[in-house]
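Engineer: following is a predicted model, sequence given first.
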Amino acid sequence: MAMIDVGQLLKRMTMEEKVGQLMQLATPFFKGASDRGKITGPMERMNISEQMITNTGSVLGAWGAKEIKQIQQQHLEESRLGIPLLFMSDVVHGYRTIFPVPLAIGCSWDVTLVEKSAAIAAKEAAVSGIHVTFAPMVDLVRDPRWGRVMESTGEDPYLNGIFAKAQVNGFQGDDLTTNKESVASCVKHFAAYGAPEGGRDYNTVNMSERELRESYLPAYQAALEAGCEMVMTAFNTVDGIPATGNKRLMRDLLRDEWGFNGVLISDWGAVKELIPHGVAVGEQEAAKLALEAGVDIEMMTTTFINHIQLLIENGEIDARLLDEAVIRILELKEKLGLFVDPYRGADEKREQEVLRCQEHLQTAEELAGKSCVLLKNEAVLPLKREQKIALIGPFADSNDILGPWSFVGDKEDAITVKDGMLQKIQPDQLLVAKGMGVESGKKADLEAAMEKAREADVIVLALGEASEMSGEAGSRSNIKLPAIQLELIDRIRELGKPIVSVLFNGRPLDVAGLVEKSDAILEAWYPGSEGGAAIASLLYGDTNPSGKLTMSFPYSVGQIPVYYNHYHTGRPKDAPDAQIRYVSQYLDIPNEPRYPFGYGLSYTTYSYGGLQLSSTQLQAGEKLVINVTVTNTGQVAGEEIVQLYIQDKVGQVVRPKKELKRFESVYLTPGESKTLTFSITEEDLRYHHADLSYRSDVGEFIVFVGPNSKEGLEDTFTFVK
């Protein structure tokens, strides 16, 4: 493939053309777009000229091979130097084939399948003309009030890092230049966007640098180690400075310390938001702060295009900062092969063959099945095919199961729970009634549902949140099911029949009022295109649940944040000599979550035994081998996710009670036993000390191996140097 010299190209560019490369505009601004000119609200006030559009470097939110080729063709005809556009979109958990939301995907603990789902999403996006996806989101999350927890893989830095690498590898493949079925990945949101005060989106983040480095930065770093091409800035502050204008975060840490030389893009409008944040007096200062911080592309505001040239001419900004940004953008376009083939991969005919093909749908169903978590089962599941089932609730036949960030997915294509169950049983065995909507209902509909329930052997309640109740700007102070749904549960419970509750939601919920009245609870999240089929297979036992939570469920919103890897306190509730009252505790609920990190039931049971360490000591440069035997003690085959945690008993700074370090899935037939082998090294013992140095300490450690973060076997070893 012929290469271009981006340095020589830069020399031929005018100042206006250079600055234009730093601007990203939404699709309606561009000639060739089907919605050309449909510019309303804030976009209308941007005062974008045709010349600005001609010089623009990238497009936000275009979909479909035909339209993208039209836009690119129109652009190249008017571009003086023939510099192609970059097309970027939010392909977060699928393009047309929609997979479960990322929080659900995390609960599969299946790294191979996670990577495969990202590769499928990339393939569908690439054939439709997309070059860059704004994914993965790797923000660590501990507060389910925040709507965007659905877009993360959970509360653990180690696991988030594993999934970050898997998604980047899936999106980008082995070689972006030669693999036209890949897309460049943009990790977001840098940094610590997942820790807003009060769980309120776009709100202040306030934490120590040690906590930032210890818990929140590792997953971003893991994505970059996997070769992620782009980084998106966060909306929030970091140490009192908005991330988009935070030079210490973006230049000193991201670029200088970590060596990232890819493209840094702002989130939507984040550069101009430096003004209401109160760190810039106006747009000119906002542009200066962002460019000096290392931002290369400004998304959907115009501070760069309107002010950078003047700032350079006045000597307030070094022109080399502009050239560096332009070079990075051009290099990404070159890596994607756009100068040779500006329509890279976009193919209308192949688009029809690839989107939602059978292979992709099968993978979506498999991942949906593995993502569901069985939270409770009092011998009511799996259902028997001869039973008459009443399927009741707002999600009984709802196709609102794709979840947020599924823009190209079509709800009409989604397999509902009703659809899925009718694949398993005859129509006369399934009685379906909505009963009410998600947040409101009519008495007549409720009574009709009660009539259906009276005829049934088992009632399956399909409950949860409408998709707009989570996702971006979907923060909620009350994370219980809506009151109307709790009323439905109360009424159904009066019948005294077995109740199976299936939950559709984008966050861990406060399930008080549900858990006591349900005989079984299956957490389905937003399971994607094939969700109903996967759920039906789980309900009827054709698939054995294996999902495990990657974010804890609280007893009450008053516990939040509640997470498994919390720190020790000076007055722990479980201390041997603890006084009854004067310890760190709630008087009305437990300290621990209702359902902890790593928790999930199966239709079989497992026992753990034979925990054995290869030595009582670990020395630097060596490894400690840990063996454990897991046995299927039940009646059906199943897959168990075996988890290994450690605890540093004494550190220079307080250490978490447990930290996940390894996990492995094992498939076992009834009565079968297998011995799993893990190994850890000195690197697994490192942490950030008071001076922020990253190193290990000699001393005693506890190893825990079990089915979740709360249960399991334990042993000790000593690290010696």
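Structural biologist: Looks like it came in fine.
Engineer: rest of the way, CA atoms for contacts and neighbours
Structural biologist: Will do.
Engineer: in the stretch 501-650 of the chain, which spans are strands?
Structural biologist: All strands of the stretch 501-650 of the chain, identified by DSSP state E, counting those that start in this stretch, fall at 520-523, 606-613, 617-619, 623-632, 638-648.
Engineer: same list, the ones you listed, but as CSV with mean neighbour count and distance to residue 188 please.
Structural biologist: Output for these, formatted as CSV (neighbours: other Cα atoms under 10 Å; distance: least, Cα to Cα, whole Å):
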stretch, mean neighbour count, distance to residue 188
strand 520-523, 24, 26
strand 606-613, 17, 38
strand 617-619, 18, 37
strand 623-632, 19, 34
strand 638-648, 22, 27
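Engineer: okay, those in CSV with distance to residue 672 next?
Structural biologist: Converted to CSV, these look like this (distance: least, Cα to Cα, whole Å):
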stretch, distance to residue 672
strand 520-523, 26
strand 606-613, 10
strand 617-619, 32
strand 623-632, 6
strand 638-648, 10
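Engineer: second one coming, line it up with the first:
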Amino acid sequence: MKKEALKALFDQMTIEEKIGQTVQLAAPFFEENEQEITGPLNDMGITKESLWQAGSALGISGAEKTRKVQQDYLQHSRLGIPMLLMADVIHGFRTIFPIPLGLGATWNPELIKESAAIAAKEAAVSGLHVTFSPMVDLVRDARWGRVLESTGEDKYLNQQYARAFVEGYQGKDLKEDFSKVAACIKHFAGYGAPIAGRDYNTVEMTERTLREQYLPAYKEGIDAGAKLVMTSFNTIDGIPATGNQKLMRNLLREEMGFDGILISDWGAIGELVPHGVAEDLREAAKLAMKAGVDIEMMSPAYGKELQQVMEEDQQYAQLLDEAVWRILVLKNDLGLFEDPYRGADEAAEQAEIFNGKNREKAREIAEKAMVLLENDGTLPLKKEQKILIVGPKKDSRDLLGAWSWQGQQEETTTLMEAMSEKIRNENILSIEDETDLYNGLNSFHIAQIHEADVILVVLGESSEMSGEAASRSNIRLPENQLALLRELKKLNKKIVVTVFNGRPLDLTEVSNSANAMIEAWFPGTEGAAALVNTLYGEANPSGKLSMSFPRNVGQVPIFYNQDSTGRPLKEDAMSEKYFSRYLDVENTPLYPFGHGLSYTTFNFSKLFLSDNRLTKEDTLTVTVEVTNSGERKGVETVQLYIRDKVARVVRPVKELIGFKQVTLEPQETQAVTFTINEHQLAYTHTDYSVSSDAGEFEVMIGPNSSELQAASFSLEK
């Protein structure tokens, strides 16, 4: 529809129809069963008439169902304005990929873009128009359950992933390509930094920290063209984000240039009341509308109160018009006025959803997401070895994670099943009833175990232990799993541990017991097959952590790019007291940001800078030689860090500014080159301006954030 026609349609809308466009309701409201919808309708203050004016719905899927709902909706729509259908397609629709934290461990934005494109296509043929993804919140606290939706602790890495997700979901033209869906950046802003790691809790940070560390990934997603942004539940500077005019209108819209739809998270406008900044729903509606929130998800403030609000104060009529116009523009951008059933196709569902090609890509990505944390040479396993498989996760289909909305556990292969498909059954040993194992091994168990060459211990969280509203103060594995590991260690057998989980865990005790350990995350639909391929070396691990793993929960939040302090701990002063340190644990993480081993080895040498000075107009190249010194072909991620030695504001001890993946044959050497310019050295000053400072910089290159070679140059201005 041309803009003139869209404007003519807009001009015909009544106040009630406009308000309806700002209301989003969940799937049960549109089900046919009267008993299912009558209660919720009354609770929300919605009549049958206003139900069919709601501009969007969430959680409806399936081509047949979405076409039926849209058809019913249009029959009730005076002006024939289609409804937007949205859902949580987080890391796959029906074909489930690793959780985003696992995707982050690939250090491969192109793979993330591919996974998003597959998710979009499956969602689109099912009738969806919008996905509530990507979550680009920077996270440093592993206690927070929603860390599983994040891609990690680093702003630069998160920027690359934000763009990849958006481009994968949306493609180049939503109106022309019905295999794509609109992306929604979330949660604006700072949602990943709640005090004490407790979900929905207050966020307290300086504006400079917000701007420097947290905003870049949101900005990258917006610049990539994301059509929607979702508000966060938390406060910023004492004001809940959903009613925060400075955050949403001044910063998001005016400064960052976002002109798309701003949608609340579930119930967030109504939550302005318990937050204590609104006396009632009418005041909450005023605050949210002033902040520029266009769509209210599942709370009744707009639907019940906006008409009265406008009668009392005409300024809200203009704000409502702005919101409704943005909603209509998105519907037009999606091509819904030309085809309100956009992409929903039952035949295409059969061909596109959960097909072999999609599952093969899910397996490939799961392999690249797995991180080899420890290995003394026990891995890869050999097919002729006898492997005893124990642990509560060996027969589990709970490999999809908490946000796998359409994923089917019954379609998910267990690790035992995947092993049986790959290895002769006589080489796979198991204990039928493991109950007694957790209370000490008896002679029968010991006899079985002695047959084994290697014990594979399959541990982890359940999906309910991470995700939204799943914050934990104890981030160790369950005690019964640790008790099992302690018993097995007494037998002096080779132990390989695999872990399925949704957050960085305290794996200190596990690492002390394991000869080798693989971080498998919640790996998705094909995760078990990917893990078996990795265990046996058919896939050579290349994953790198995008978030630090602590030695214990007392270190949390822990992250690699902490600021310099006035009393930094020095290696030659480890026993002295008056430095920034713990008395009972090292400052360093158990596994640092960027860590990940391979079945081959890589050596870094000959770090070279093209010059020892850099000016604003010039660039400087940094080169390092990387050699595969092992016997297998492998992929190494070469990581480039920088440190500003003296600045007007205290700077981090190191910051990631680039990375490249190289594939090397055994004994092959490759020179890897990065280009540095003055823009990469800029940072946010106390007046919120962004610029660099002249002076000395240290450049560091290595396989992770701890093992680095360094050289220096000076910036001249």
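Structural biologist: Looks like it came in fine. What you see is a predicted model; the values in this text were computed from it and never measured.
Engineer: need the counterpart of residue 301 of structure 1 in structure 2.
Structural biologist: Counting by TM-score structural alignment, residue 301 of structure 1 lines up with residue 299 in structure 2.
Engineer: what about that match, which SS state?
Structural biologist: Under DSSP: H, G, I helix; E, B strand; the rest coil, residue 299 of structure 2 falls in the coil class.
Engineer: could you check how far it is from residue 268 of structure 2?
Structural biologist: Residue 299 of structure 2 is 7 Å from residue 268 of structure 2, where distance means Cα to Cα, to the nearest Å.
Engineer: where in structure 1 does the strand or helix carrying residue 114 of structure 2 fall?
Structural biologist: Following DSSP states H and E, the helix or strand that holds residue 114 of structure 2 is helix 109-125. Counting by TM-score structural alignment, helix 109-125 of structure 2 falls onto residues 111-127 of structure 1.
Engineer: mind listing what the residue nearest to residue 391 of structure 2 when sequence neighbours are not counted touches?
Structural biologist: Closest residue to residue 391 of structure 2 apart from its sequence neighbours, by Cα to Cα, 6 or more residues apart in numbering: residue 458 at 4.7 Å. Contacts for residue 458 of structure 2 (Cα atoms under 8 Å, 6 or more residues apart in numbering) come out as 389, 390, 391, 392, 393, 394, 497, 498, 499, 500.
Engineer: checking those residues against structure 1: which ones persist?
Structural biologist: Counting by both residues aligned by TM-score structural alignment, their matches' Cα atoms under 8 Å, the contacts of residue 458 of structure 2 that remain in contact in structure 1 are 389, 390, 391, 392, 393, 394, 497, 498, 499, 500.
Engineer: including neighbour count and distance to residue 382 of structure 2, could those go into CSV?
Structural biologist: Below are these laid out as CSV (neighbours: other Cα atoms under 10 Å; distance: Cα to Cα, whole Å):
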residue, neighbour count, distance to residue 382 of structure 2
389, 24, 14
390, 24, 18
391, 23, 21
392, 17, 23
393, 23, 22
394, 21, 19
497, 25, 16
498, 26, 17
499, 21, 20
500, 23, 22
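Engineer: for the residues you listed, which one is nearest residue 333 of structure 2?
Structural biologist: Among those, residue 500 lies closest to residue 333 of structure 2 (Cα to Cα), at 40.0 Å.
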